[in-house]
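[1] whatever this is, show me its structure:
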Amino acid sequence: MIMPTGTIVNVAAVLAGGTAGLLLRSRMPDGIRTIVFQGLGLCTLAIGIGMSMKMQNPLVVIFSVVLGGIIGELAHLETQLERAAAFLKARVRSGNEMFIDGLITAFLLFCVGSMTILGAFDEGLRADPTLLFTKSMLDGFAAIALTATYGIGVLFSVIPLFIFQYSLTLFAGVLSTWLTEAVIAQLTATGGILILGIGLTLLDIKRIRLSNLLPALVIVVALSLLFPG
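    Model (predicted):
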């Protein structure tokens, strides 16, 4: 059994950053909270643009996002995730109105990206958690801003974060044969588009049901293998 050192550190960093964000939130005037929220949205847009620029085959990415969205809508993924988050909210007896949004937004931001995949692979194949340590530092700082904005729901994003990231580590040997550099580039670009959606939501420009677009991340891998180059 692989010891998920990098993922454990990642979870600890999010919890530490989130706790700091909670302490700041209680002392933060509304004006500062708003500008932090907007700054985080702009930074998220910048991250999404950078990731989407890795796109190698635009048609594959476009088709993956469209088909993934259709599948997600038909499967009501957003509703299912919201129900799971609402169940967790009820169990912890949280009165935070933004609990669900915070959990889902944080999970997407922490897990949709090449550092998650490559870091988990490095730890699974070479027992090297260095990249996940770097990701942990970035996620910790992001957790401060997210929790200052959304509240305690961000802290509970560590549950799906741990499950998703550790699963990649455990199955790194199998998945690495499929996720070549070209496929990861396409996957990163697709993830970047989803992160752009997070930025638009944070800036209150347009709320996008991003959870329903998650199947695009699976479809883009399949299409990239079928139509390389």
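[2] going forward, measure contacts between C-alpha atoms and count neighbours the same way
    OK.
[3] three-state assignment of Leu179?
    Put simply, Leu179 is coil when judged by DSSP: H, G, I helix; E, B strand; the rest coil.
[4] would you point out which residue is most central in the protein?
    The chain has Leu108 as the residue nearest its centroid, 2.5 Å off, counting by CA atoms, centre = their mean.
[5] and the helices in this protein?
    When assigned using DSSP state H, the helices of the chain occupy the ranges 5-25, 30-52, 58-75, 77-92, 99-111, 114-126, 130-150, 158-170, 172-175, 181-202, 215-226.
[6] those: which one's closest to Arg209?
    Of all the helices of the chain, helix 77-92 sits nearest to Arg209, with 6.5 Å by CA to CA.
[7] now the closest one and helix 58-75, what's the angle there?
    Angle between the axes of helix 77-92 and helix 58-75 is 60 degrees (criterion: axes from the mean of the first three to the mean of the last three CA atoms, to 10 degrees).
[8] and the contacts of helix 77-92?
    Helix 77-92 has contacts (CA atoms under 8 Å, 6 or more residues apart in numbering) with Gly72, Phe99, Ile100, Leu103, Ile104, Gly153, Arg209, Leu210, Ser211, Asn212.
[9] to compare against the first, here's another:
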Amino acid sequence: MIGPIIDSGCLLAGGLAGAYSSHLVPKRIKESLPPIFGVVTLCMGMTLVNKVAAMPVVVAALLLGTLLGELFFAERLLSAIIKKLLLATRRRRDMPVDEATVLSLVTLVSAFCFGSMGIFGAVTEAITGKPDILLAKAVLDIFSGLLFGAVFGGIVGCIALPQFAVLTLCYLCGNFCAPFMTPPLLGDFTACGGVIFAATGLRMCGIRMFPVINMLPALLLAPPLSLLWQHIFGA
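    Next up is the predicted model:
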């Protein structure tokens, strides 16, 4: 389980370092770099979508999964939790705790904790024993942590804790599911995550505020729907 440990460690280090060195980061850098991370996230998502085995499976999983997320108000619940944490942990009175800040942090939580690159990387390491994907994500996360830590403070470093929990859970699930994950199932799962990753990138760029948290149940639906598709159509 090398990947989850290194990835979350890099985010923790980057977030804390960014919080303590925020005064050294010019305002123009804080404003100009986040969209670049969004573009990189979007491009990685588009790459993952190419792994698809059956596009109808991905479409059905995304529609049904998002419907479930909307019914249970997943993103609204996460927003409320983050806002309470901000109010409880802020050290500076000048740190804003408004809807825009909460919305930005929800986007960061979805990108760091629930991004398809992390989930797929943890599952892949469990199946193949290779942490390459999470090591690449760790490089992105340490620089992302530095930047967003300078903007939002030490709370960005704290995101490493739920991130590690999510990645560990995905790793354990990957160990359990490895015997059943055929290439088509893994391809549809990856493509579904790629779409969510692309939506996260668009959200980070400020182009469209997709409900990425509400879309996450699609990842659970993609493998069984892919299996059903293979059983019916044989492909």
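[10] TM-score for these two?
    Once superposed, chain against chain, the TM-score is 0.83 (TM-score structural alignment, normalised by the length of structure 1); 225 aligned residues with a CA RMSD of 2.7 Å.
[11] coming back round to it: of the helices of structure 1, which stretch is the most buried?
    helix 181-202 (a mean of 24; mean count of other CA atoms under 10 Å).
[12] what helices or strands is it leaning on?
    Here helix 181-202 of structure 1 is seen to pack against helix 30-52, helix 58-75, helix 99-111, helix 114-126, helix 215-226 when contacts are counted using 3 or more CA pairs under 8 Å, 6 or more residues apart in numbering; DSSP states H and E.
[13] adding distance to Ile144 of structure 1, write those out as CSV.
    Formatted as CSV, these follow (distance: least, CA to CA, whole Å):
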stretch, distance to Ile144 of structure 1
helix 30-52, 10
helix 58-75, 30
helix 99-111, 11
helix 114-126, 19
helix 215-226, 27
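[14] which one of the ones you listed lies closest to Asp204 of structure 1?
    For those, proximity to Asp204 of structure 1 was assessed by CA to CA; helix 30-52 is nearest, at 8.8 Å.
[15] what's the matching range in structure 2 for that closest one?
    Counting by TM-score structural alignment, helix 30-52 of structure 1 pairs with residues 27-49 of structure 2.
[16] distance of Pro58 of structure 1 from Val220 of structure 1?
    Per CA to CA, to the nearest Å, Pro58 of structure 1 is found 11 Å from Val220 of structure 1.
[17] average distance between the match of helix 30-52 of structure 1 and structure 1?
    Compared with structure 1 after fitting, stretch 27-49 of structure 2 has a mean deviation of 1.7 Å; criterion: mean CA distance after the TM-score superposition for structure 1.
[18] centre of the chain to that stretch, how far?
    The chain centre lies 13 Å from the centre of stretch 27-49 of structure 2; the measure is CA atoms, centre = their mean, to the nearest Å.
[19] what's the answer for stretch 19-27 of structure 1, then?
    Remark: stretch 19-27 of structure 1 is offset 22 Å from the chain centroid, using CA atoms, centre = their mean.
[20] repeat that for stretch 219-226 of structure 2.
    18 Å.
[21] that stretch maps to which residues in structure 1?
    By TM-score structural alignment, stretch 219-226 of structure 2 lines up with residues 217-224 in structure 1.
[22] which residues touch the matching stretch?
    Stretch 217-224 of structure 1 is contacted by residues 60-61, 64-65, 67-68, 179, 182-184, 186-187, 190-191 when judged by CA under 8 Å, 6+ apart.
[23] before we move on, what about stretch 198-216 of structure 2?
    34-46, 62, 65-70, 73-75, 104, 107, 110-111, 114-115, 196.
[24] switch to 7 Å and redo it
    Outside stretch 198-216 of structure 2, the residues that touch it by CA atoms under 7 Å, 6 or more residues apart in numbering are 34-35, 38-39, 41-42, 45-46, 62, 65-66, 69-70, 74-75, 107, 110-111, 196.
[25] and what of stretch 7-25 of structure 2?
    Counting by CA under 7 Å, 6+ apart, 134-135, 137-138, 141-143, 145-151, 153-154, 156-158, 160, 163-164 sit against stretch 7-25 of structure 2.
[26] from Thr177 of structure 1, how far off is Thr169 of structure 1?
    According to CA to CA, Thr169 of structure 1 stands 14 Å off from Thr177 of structure 1.
[27] so who does the counterpart of Val9 of structure 1 in structure 2 touch?
    Matched across to structure 2, Val9 of structure 1 falls on Ile6, judged by TM-score structural alignment. Contacts for Ile6 of structure 2 (CA under 7 Å, 6+ apart) come out as Ala138.
[28] brilliant, that's me finished.
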